[in-house]
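Peer 1: Quick check, what structure comes out for this input:
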Amino acid sequence: MSGSAPSTMFREAESLDELIPVQGVGWDHNHGASSFLPPRVFSLVRSSHAVVTRQLAALPPGTPVATAAARLAPLVKLSESREYHEEHPGQSPRVGIDKVLHKLHRKKTIATEAEPAPVPPPKPGMRLSREQTDEVAMCGDWHGPPPSPLFLNIYAEVLLTLTDDPLRGAVSPPLLGSSGIVPVSIISVVPDITHHIADLVVSASVEILLSSPRWEGGAARVLADALRELSRRVVAARCAPVVVKVMIGAPTNRDIVVSELGAFALPASAELPGVNLQVRRGPCACVAVIDRQIAVLTTAAIHDGSGLEMMAQYEGPIVQSLYDTALLAWWGPMVPDLPLLRYPPQYPTIGEAGQYRWPAPNLAGRGVRSVPKLTNEMPGPGIHGPQPNETNWDRTYDVSAAAEAEHVNVLSDPAALNRHLNTGIPVEATDVRRGQAFKPVVLLPPHDPVPMAVVNRTHTTNETDPLTQALLAAARFAERTIFIQVPSFRYKPAVEAILEAIRRGVQVEIYVTLHLDHAHAEDEMYFANTAEAARLMLQAVGGERLRIAWYTGRDQSAPRPERVAHVAIMIVDGQVALQGSSLVGTGPSVNLLIDCGEVCRIWGGALEANQNTGAYGQVEQ
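Peer 2: Below is the predicted model of the structure:
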C-alpha cells in the first residue's frame, strides 16, 4: 500500500524520547465549559500520546502491553483524580455517562445508591446541535468525506462512555474515531471465511495477529497449514521469519506452553523455520491484522461451525485502531516484539482511492492462478481433489480476493449450494429454485476512506459499554429504516429502543435465528428467549412497521433448527452500519461503526441474496 500522507495519529517519531507518557500532555483549555463533551474526554481523544501502541513502542522490547496501558493510569479512573475534582467541584465523573443513559431511556441509573432513582424519559427527537456535532467531529482522524450527522450523533454517545474509564472501549481513545475502506466481505459458512484468512496469512510479509474465542477442528487445521505454507515461502525467499501472534479464547490471560500446541492443531516451532510463533490465551474476539495493513472482523470463530457468518476486510487508518485493540487483548509481553510496532504505515490522501489494493472487477484473460496448497490432511473426493461447488476444508490459496470470488461465487445449482451449506448436520434442500447465485465473496467498488469508529465490548452486554451505546443510539437517532441481523434479539434495552423507533415511524426489519438462545436465561435484562421478545414486540406495535423473520438458509423454504446464522449487523437509514464479531452477547466483541451509504447498500443486497430469511422466515403476528 502506498501513499503520500502519513496518518496524523501515527506519525513516526524522530526519537523514542518523543513518545512521552501521557502525563506530559497538556489539556485543551480552550474547550468551553458549555460544550457537550466533558473537557477530559475531549482532550484525551485528541491527544496523540494517549495511545497504547505508541507507549509500547517507547518501552524496551518484551515489555508487557499492560505496562504500556499503565502509562495512561492517571486517566483510567478519573473519579480518583484530585485534579479532576479541583476542576469540577461537587461533580461526579459519572455525569457524562448518566447523560448518555438518560438520553437512551434507561429505566435505572447506574448511581451507587442502594435504590437507584428512576430517570424520566427523554424528549422525542433529542439530537445534538450543529455546534455540538462540530465538536464531536473534532474527535476523530477522518481521512475522507466528513462524518454524517447520524454518525456523529451515535459517535457522541460512544465518546461519553469514556468519562470514568478511558480504556472502557478496549482501544486507545485517540484511535476511537478514524477512517478506512472495505474492499471485500464474505457472507457464508466458516470454511469460506477461514480460507480467506488463510489466503491473507500466506501473503504476509512481516507480522500477523490472529485471535479467536475458539481454535479447533478443520478450521484450525486450515490455518496451521497456512502457517506451514507461509514458512515454506519465507525460507524459499530467504527472508526474515514472519512474527505471528495467536490469541485463543480463555477467561484469563496466560502464555501457553509448547506441549499445548497440539491441542489446538498448531505446528511446533521445528515445523516453522520461517515463522516465529507465540501463542497466548485470554479473552478475545475474532480479529486478524496482517502486516499492520489489513484487518479482518468476523463472526466466525476458528471451529467447525455450521452457521451463516459474516466477515469484512478493512484497510486504511482504521487498521491502526484494530491493531491497538489486538495489543490490549494480548496484554502480556510479546517475545519477540512485533517488527512493525515502531513503523506505522502511511496512507493515500483523499481522492487517491486507487492507491489502495482493490480487487480486480474482472480477471478474465489476466492469467491469475491459485497457488497450490501443500497439505497432508483431509483429502478431497476423487483423485483430482475437491470438485467445484463442494465444501471441503482442503482448498488452494488465492492470490487475490477477486480470484477467490471467481471460483467461489458460482453456487447457482441447488444441489451444489446444499452441499456448500452442509458444513454441520446435513440437511436436505427444500428450496430447489434455480435463481440468483449464492455469492459468498462480496467485492466492493473503490472508494475513498469513510468515517469509522471502534465500538467494542469487553464483557457481557451492559449499558455502559461503547458497543451497547452505539446500538441503542443508532435506534434512537434513526429516522427512516433499521435493519438488524443477529443470532438472538432479547436484550430488553435494545427491544425498548426499537419499539420507540417504530412509534416514531421508523420501518424496522429484524432477522434472528430460531431457538438460538444460549445464555442469560435468568438475567433480568433479557427476555427468556427471542420468540417471547418477538411476540411482545408485535403485540406492542403490530406488524405494519415491524417485520421479524427467522433465519432461513439459502437452500431452504422454511426455517430449520439445523440452519443457524451468527451474522451480526445493524444498518440504519441506509447510511450507517454496525458490523463486527457480535452485537449483543457475552465475552469480548470488536466492532466498527461505518458511515457509508454505498457499503450499506451492497451489504444489504448481499445479505438478502445469500439467505431466504426475507422470503420464507416471517414471524406471524
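
Peer 1: all contacts plus neighbour counts: C-alpha atoms, from now on.
Peer 2: Fine.

Peer 1: quick one, longest helix in this protein?
Peer 2: When the chain is parsed with DSSP state H, its longest helix is helix 217-237.

Peer 1: Skip ahead from that helix and say which helix or strand is next.
Peer 2: strand 242-249 (DSSP states H and E).

Peer 1: That following strand versus helix 217-237: what angle between them?
Peer 2: 170 degrees (axes from the mean of the first three to the mean of the last three C-alpha atoms, to 10 degrees).

Peer 1: which outside residues touch strand 242-249?
Peer 2: Residues from elsewhere that reach strand 242-249, judged by C-alpha atoms under 8 Å, 6 or more residues apart in numbering: 204-215, 231, 234, 274-285, 330, 336, 338-339.

Peer 1: Please flag which of these sit within helices.
Peer 2: 231, 234, 330.

Peer 1: Could you also give me the structure for this second sequence? I'd like to compare it with the first:
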Amino acid sequence: MAFPALSYPSPPPLLLLAAAVTTCAAVAIDCFCRRKPWVARAADMPDSISGRVYDLCHAPQSVSALLAEDPALPPADALKRLYSHHAVGVLESAPPKHRRTATPEELDRAASCGSFGDTRPSELFLRVWHDALCALEHDPLAGVVSPPLMGSSGVVPLSIISALPDICRHMSNLIARAEHEVILATNYWKESDASRLITDSLKELSKRAGARGTRAVVKIIYDRGSAKQVLDNHLDVSEAERTAKGVGIPSDKEIPNVDIEVINYHRPVLGTFHAKFMVVDRKIAIVCSNNIQDNDNLEMMTHLEGPIVDSLYDMALLTWHDELKPPLPLVGSPQSKETGTFDSSFLDLATKSQTARTDSVIHTKEGPQPVPEHVAGDPHYDDDLASELTFLQMS
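Peer 2: From the prediction side, this is the model:
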C-alpha cells in the first residue's frame, strides 16, 4: 500500500536568515572568546618547573586560607589578591612528540611540589604531575585550585559504578548525616527521582539540625543557561526560581533549619559548567560523573577523605566566585586531619572475605525485620557507611 507523502510548510526566508546569522554570530563569539586574542601568546608550555611555579606551590596562602581569615571576602577577590600580579597567557602547544622528557631530578622537584604524605607517587604519575605543574607558568589557576593545594593525598573508602539512583542514594545519606555544611555542584539539575533523593535529604538535614538545636548551611551550584549571564556568569537563584516546577529545591519553610544559597553558573556562549562534586562537613568529598536528573546511564562516583578534601573545598570556593551569604561554618576549620568518618564497623566489613561478607548480607536480609528500600519520596537513611554497603550488596 502506498502512503501519501507528508508535506510541511517551509519556514519563512527571513526566519531562516535570522537563524543562520544568529548561529554564525554565536560560533564567532565563542571562537573569539576561546582564542582570547587580547591575551599574550606563549610559544609552548615550558618543559621544566620554573622557580616561579615552585614558589607558587610552596606559598603559605591559598584562596581558602584567605577566606578563613575573612569569611565575608568573595573568593574572586581572594583570587585577585593572590594571583592578579601573575600574567596569564595562552599556550600554543607543540605536539607531545616534540616535548623533552623530564629527567629524574625534575621528577624529584615535581614530587616536592605536592603534599603526598609518607608515600612517593609512581614515576608515571610524577610525569603527568610534572607536566600539569608546567602549565601553571602561564596561568596559576590552570588546575582550578590554589597551587599549594593542587597536589595532595587521601583515601578512597568507597567507589560506586552503577545506575544513577545508587549514587544519589549515597549522596543523600551523606547530606542527611551532615552536621555543619554541604556544597553540591552539578552541571544539570532537573526535578526527578534523582533530585528528590537529594531534596528529601535536605529536609532530613533540617530536621536533624533542629533536633540538635543547630543550623546547617547548604550551597548548591548548577548550570541553567540564561541571557543575563552575558553580563554576570554567576547568578543568584531566588527562592521562587529554585522552587519552581522543573527544579524543585525545597523552600525556606520546608527546611527551616538550613540556610540555603543557590547560584546558576554559565559562561556564554558555550561555556558550560560541567563539574560534578560534593563536599560535606569538609571531611568528605564526592566526585562523580552524573548530573542530578533521571537517565539510564552507567555512572561512577568516588568517595574521598583526607587532605584531598581541602583541595576540593578550595576548588568549590573558586567556582562559587561570589561572596558566600551566609559564610560556610567550617571555612576557618580544616577537618582533613580529623579521624575519618568510617568506623570499626566499616573496617570490619571491608576486611572480611567475600564469603563472610555474603553471609553477613544474607543474615541481614533474612532478619525478622525486612530492610526498607531507600527511594525518592520514601527515604530510609543509613546510620553509617557500613550500613550503606550492606544494603547496596543486598539490592
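
Peer 1: Just the buried residues of the contacts of strand 242-249 of structure 1.
Peer 2: Neighbour-count burial (16 or more other C-alpha atoms under 10 Å) applied to these gives 204-215, 231, 234, 274-285, 330, 338.

Peer 1: Okay, and which of those residues map to strands?
Peer 2: Here DSSP state E is the test, and these give 207-212, 275-282 as lying in strands.

Peer 1: now for these, which pair is the farthest apart?
Peer 2: Val275 and Gly282 (22.1 Å; C-alpha to C-alpha).

Peer 1: show me where structure 2 has strands.
Peer 2: So, for structure 2 - with DSSP E - the strands run 40-42, 89-91, 155-163, 181-185, 216-222, 234-236, 258-265, 277-280, 284-288, 298-305.

Peer 1: would you list the ones you listed in a markdown table and tack on distance to Thr119 of structure 2?
Peer 2: As requested, the strands of structure 2 are exported to a markdown table (distance: least, C-alpha to C-alpha, whole Å):
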| stretch | distance to Thr119 of structure 2 |
| --- | --- |
| strand 40-42 | 35 |
| strand 89-91 | 33 |
| strand 155-163 | 13 |
| strand 181-185 | 30 |
| strand 216-222 | 34 |
| strand 234-236 | 39 |
| strand 258-265 | 37 |
| strand 277-280 | 25 |
| strand 284-288 | 21 |
| strand 298-305 | 17 |
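
Peer 1: Can you tell me which of the ones you listed is nearest to Pro13 of structure 2?
Peer 2: strand 258-265 (35.3 Å).

Peer 1: sorry, back to before: got a markdown table for the ones in helices among the contacts of strand 242-249 of structure 1, with distance to Gly365 of structure 1 too?
Peer 2: Shown next, in a markdown table, are those (distance: C-alpha to C-alpha, whole Å):
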| residue | distance to Gly365 of structure 1 |
| --- | --- |
| Ser231 | 31 |
| Val234 | 29 |
| Trp330 | 44 |
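
Peer 1: which one of the residues you listed is nearest Phe36 of structure 1?
Peer 2: Closest to Phe36 of structure 1, out of all of those and judged by C-alpha to C-alpha, is Trp330, at 33.9 Å.

Peer 1: if we can go back for a sec, nearest to Ile181 of structure 1 among the ones in helices among the contacts of strand 242-249 of structure 1?
Peer 2: Trp330 (25.5 Å).
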